[in-house]
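In: Coordinates for the following, if possible.
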Amino acid sequence: MIERIKKLIAESVKLNSLEKDSIKMDGFKIIENKITANELFFVKKGLDMYRAKDVNNFNITIYKNFTEEDVMYTGSSSAIIHPTMSDEEILQVIEEVSFAASFIKNKYYPLVEPSNKVQEEITSNFSEKPLSEWLPTLTDAIYNSDTCDKGGINSSEIFLNKVYTRIVSSTGIDVSFTTYKGEIEFITNWKEDTEEIELYTHLDFSDMDYDLIDEKVKEMLIISKEKAIASPTPALEKYNILLNGTPVIELLSYYVSQASAKTVYNRMSTAKLGENIQGDDAQGDLITLTLDPFMKNSTNSSPYDSNGFPLNSVKIFNSGVLNRYHGDLRHCHYLNIEPTGNISNFIIEGGKHSIADFKMDPYLEIIAFSDFQMDTLTGDFAGEIRLGWVFDGTSTIPVTGGSVSGNIKKLQKQMYLSKEMQKDNNFIGPKIVKLLDVSVAGIA
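Out: Here you go, the predicted structure:
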């Protein structure tokens, strides 16, 4: 199929070359995705539907270089091609994409060239047997801890995909690799005398890890129970907060964004190479951040980015100091720096204190937000509290509602990272982050 698409692209180029004032095509990229999928849908513990499917599609991108008012641009446009399409239909798509590319005014950038480097393979234990044979184990892992009287799993969906990817380009790139992507979505409910709670969550993975799934279900049942009996969050005004679990990832992704070549080029980052992003007078734990394209049990792991650029592990921040920017060839070319390719997995080292140390003084611990927003330009963040615990120095109570807000640029000088670590799909880092004097708006 790829050879067929390449032949039709060549035919399109030939036809356009005969037209007066046409803009010459300067390159193409074809990404093939061949997906073998197995899906299960449950209502409570009863199987409602099983679905298996094979999907094969091709994403094509056409590139055109052109000059306007002495400025050189690289335009690009993309579209999906399906194997069932006729040559005439594919040719029409190519023509439309090629035409659209001539209107996209991105500053000129070169295309990725082939590399002789042999890349490490992405490994997964799902490769040991057919996907369908893993479904009973996944089902057992989800429902193993669903044994409570007042609550349980209301419904769940399991998606397990084997994804073959091949990237071919006009520059000579021809690379391929296979990855596995699993996702579980489920709703837990809990009924107390006063209220019944329903909460949605999802879990991404690329390896069969029974304990990981079981622990996530246990965590969500606890959260559902605690939310059902939670009191309204009091108006604490300025308070020390502990972010636990997923909120940690949302907060610390700020540093990934600040070091992005794309963010820097678009002037959405003020991070400077060789400078401490937390300030030279920072008193808390300093950020050490590494991007790792080969992280185990991450659905974002890949030996190449979507342009066929070979990926390697790279340290971005070291004790708060920005070592280098990261990003694709295009935006790194704009900054005149060596590209890293797009890497979506990140690791942040833990700090000097334990979670027990953090909980010696009064705190508001937040394990889940209904919504969390982080402005990577200003550093402002805010979130509506779904569930937390307030410790006043004597007693601890679950709370819900209200919100927290702050600015990471102001708070990061006294930011503390726990020794204890967590692993959540594409993130490895501290389990808890402690921030001082954060604004807490209560509802009581």
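
In: Every contact and neighbour count from this point should use C-alpha atoms.
Out: Will do.

In: What segments of the stretch 201-350 of the chain are helices?
Out: Listed in chain order, the helices of the stretch 201-350 of the chain (DSSP state H, counting those that start in this stretch) span 210-228, 246-258, 261-265, 329-335.

In: any chance of these in a markdown table, with mean neighbour count and distance to residue 277 too?
Out: Converted to a markdown table, the helices of the stretch 201-350 of the chain look like this (neighbours: other C-alpha atoms under 10 Å; distance: least, C-alpha to C-alpha, whole Å):
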| stretch | mean neighbour count | distance to residue 277 |
| --- | --- | --- |
| helix 210-228 | 19 | 33 |
| helix 246-258 | 19 | 9 |
| helix 261-265 | 21 | 14 |
| helix 329-335 | 19 | 19 |
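
In: please give me the structure for this one as well, since I'd like to look at both together:
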Amino acid sequence: MKEQILQALKINQIETYLINEAEVESVELFFVKKELDMSRMKKVTHYVVNVFRDFEKDGTKMRGSATAKIYPSMSYEEVDDTLKDAYYAASFVNNLYYPLPKGEKEDRICTQTSLASYSLEECIRKLTDALFKYDTQEETFINSSEVFVEKRTIHILNSEGIDVSYEKYCAKGEFVVQCRVPQDVETYHDFYYENLECEALALKVKGALETTALRAQAKDNPRTGKYKVILSDIHIATLLDYYTFKSASSMVYPKYSNFKVEDCVQGEDVKGDKLNIILKATDPYSGEGIKMVDRVLLQDGVLKTIHGACKFAHYLGIEPTGSYGTVKVAEGTHTLEEMKQGTYLEVLSFSDFQIDPFTGDFGGEMRLALYHEGDKVTPLTGGSISGNIQEVQHNLMLSKECQVRKGYEGPVSICLEDIMVAGE
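Out: You can find the predicted model right below:
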């Protein structure tokens, strides 16, 4: 199929292009409680072709682009028609000219991961054992789950000489925990690992069983007011996504963001933990074929990198870094035990927690929170929190304890002061 794509590009005189080929091999298991409901193995190949068309408009050099999806089942005539249609569509896209990255053919990179040490079938058996390791109770249990182990072989080539490939493994899935007493509730959880993290998965399930049992006990709403709030797990990653979004070249160039390198983007008078964030290269190449390396995003709250793909980097006159999907945040200065002193609200789950990356406003409706008042702990549900990261960033506190999850490595928890809670 790749040869057919290249032939069609040549015949149609499409001189500038980018091809992404992904061969995906996976083993998938679906459970109802602990009973295997369905198993599936698949091996499929996807092709995404970006075609570029250069032209002038009012004396200015422009470059339009369009994307075509090619499937292995297509005939040559279908491939040819699809690429011609995309090339025609590219003539209506009026972007200022920008170059594609240049490169050469390189040897395939085999990702170093413990998942590659076993067959996909062996990996999924080990993960399944871990999934159900602590699922031993009658009233609180996993009522359904899906487990996938996947190997991807990525091949990227373009008209500027780039011809690179690499292998990538992952283990991912989701599960729903149900607790039937004192009220019947369900909670949703997912997981993603790039290594064979059996113990991490087992502990994640154990924590999910415990929090779901607490959710079943929670009936009261919190009282309206301002609280010291502790957020954990994925919610801290969501909050800190603000800095990654605002420092992207696609946001800086059109002036959606005013971030500049060497700006104190955390504020001038930081009394809490200063943020140190690294953009982590989890893949050897970006989707454009740019070599990926770890880069410092924030150092003690000061912006060090504007990051992004070729187009906006060229417009800004900076080095294209590729697009990053993972950040690594340095540990904080306080242990969880030190953070959890006095009276505070610990939010364990939301129906949905979001941050507006343009304004910094964040908030969400709480599904489960624990109100700590001395030795007394009260499970609560309902109500919502709201705030703005620009108002709390100078006094936030990060935990020394860390976690690893999809897109985020860093502190388990973050503590925020004077957060508005709407409840009773």
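
In: Send over the TM-score of the superposed chains.
Out: Overlay of the two chains. TM-score (TM-score structural alignment, normalised by the length of the second structure): 0.96; 424 aligned residues with a C-alpha RMSD of 1.6 Å.

In: Would you tell me which of the helices of the stretch 201-350 of the first structure gets closest to residue 73 of the first structure?
Out: helix 329-335 (11.9 Å; C-alpha to C-alpha).

In: quick one on the thing from earlier: of the helices of the stretch 201-350 of the first structure, which approaches residue 86 of the first structure most closely?
Out: Nearest to residue 86 of the first structure among those is helix 329-335; the distance by C-alpha to C-alpha comes to 33.3 Å.

In: just to revisit the earlier point, now render the helices of the stretch 201-350 of the first structure as JSON lines, adding distance to residue 192 of the first structure.
Out: What follows is those, written out as JSON lines (distance: least, C-alpha to C-alpha, whole Å):
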{"stretch": "helix 210-228", "distance to residue 192 of the first structure": "6"}
{"stretch": "helix 246-258", "distance to residue 192 of the first structure": "26"}
{"stretch": "helix 261-265", "distance to residue 192 of the first structure": "47"}
{"stretch": "helix 329-335", "distance to residue 192 of the first structure": "53"}
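
In: can you tell me which of those helices comes nearest to residue 360 of the first structure?
Out: helix 246-258 (20.1 Å).

In: where exactly do the strands run in the stretch 51-200 of the first structure?
Out: For the stretch 51-200 of the first structure, the strands defined by DSSP state E, counting those that start in this stretch occupy 71-81, 106-107, 151-169, 174-191, 196-205.

In: The first one vs the second structure, mean deviation?
Out: Here strand 71-81 of the first structure is compared with the second structure after superposition; its mean distance to the aligned residues, by mean C-alpha distance after the TM-score superposition for the first structure, is 1.5 Å.

In: and that strand, which residues are buried?
Out: For strand 71-81 of the first structure, the neighbour count (16 or more other C-alpha atoms under 10 Å) marks 73, 74, 75, 76, 77, 78, 81 as buried.

In: how much does stretch 141-148 of the second structure stray from the first structure?
Out: Mean deviation of stretch 141-148 of the second structure relative to the first structure after superposition (mean C-alpha distance after the TM-score superposition for the first structure): 0.7 Å.

In: which residues of the first structure does that stretch align to?
Out: Counting by TM-score structural alignment, stretch 141-148 of the second structure falls onto residues 152-159 of the first structure.

In: who are the neighbours in contact with the aligned residue in the second structure for residue 432 of the first structure?
Out: Under the alignment (TM-score structural alignment), residue 432 of the first structure pairs with residue 413 in the second structure. Residue 413 of the second structure sits next to 230, 231, 232, 233, 236, 336, 398, 399, 401 when contact means C-alpha atoms under 8 Å, 6 or more residues apart in numbering.

In: Flag every buried residue along stretch 231-250 of the first structure.
Out: 231-234, 236, 239-249.

In: Same question for stretch 170-180 of the first structure.
Out: Going by 16+ other C-alpha under 10 Å, stretch 170-180 of the first structure has these buried residues: 170, 173, 174, 175, 176, 178, 179, 180.

In: Over to stretch 349-356 of the first structure?
Out: Under 16+ other C-alpha under 10 Å, the buried positions of stretch 349-356 of the first structure are 349, 350, 351, 354, 355.

In: ok, now which ones touch residue 162 of the second structure?
Out: By C-alpha under 8 Å, 6+ apart, residue 162 of the second structure lies in contact with 101, 102, 103, 104, 105, 156, 289.

In: rerun that using 7 Å as the cut-off
Out: Taking C-alpha atoms under 7 Å, 6 or more residues apart in numbering, we find residue 162 of the second structure in contact with 102, 103, 104, 105, 289.

In: Over to residue 172 of the first structure?
Out: Contacts for residue 172 of the first structure (C-alpha under 7 Å, 6+ apart) come out as 113, 114.

In: now the one 5 residues further on
Out: Going by C-alpha under 7 Å, 6+ apart, residue 177 of the first structure touches 164, 165, 166.

In: all strands in the stretch 201-350 of the second structure, in order from the N-terminus.
Out: Using DSSP E, counting those that start in this stretch, the strands of the stretch 201-350 of the second structure run over residues 225-232, 277-280, 295-299, 302-303, 326-329, 343-355.

In: Same list (those strands) but as TSV, adding distance to residue 386 of the second structure.
Out: Listed next are the strands of the stretch 201-350 of the second structure as TSV, based on distance: least, C-alpha to C-alpha, whole Å:
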stretch	distance to residue 386 of the second structure
strand 225-232	10
strand 277-280	24
strand 295-299	25
strand 302-303	25
strand 326-329	23
strand 343-355	10
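
In: Which one of those lies nearest to residue 271 of the second structure?
Out: Nearest of the strands of the stretch 201-350 of the second structure (C-alpha to C-alpha): strand 302-303, 14.5 Å.

In: so what does the closest one touch, helix or strand wise?
Out: If contacts are counted by 3 or more C-alpha pairs under 7 Å, 6 or more residues apart in numbering; DSSP states H and E, strand 302-303 of the second structure sits against no helix or strand.
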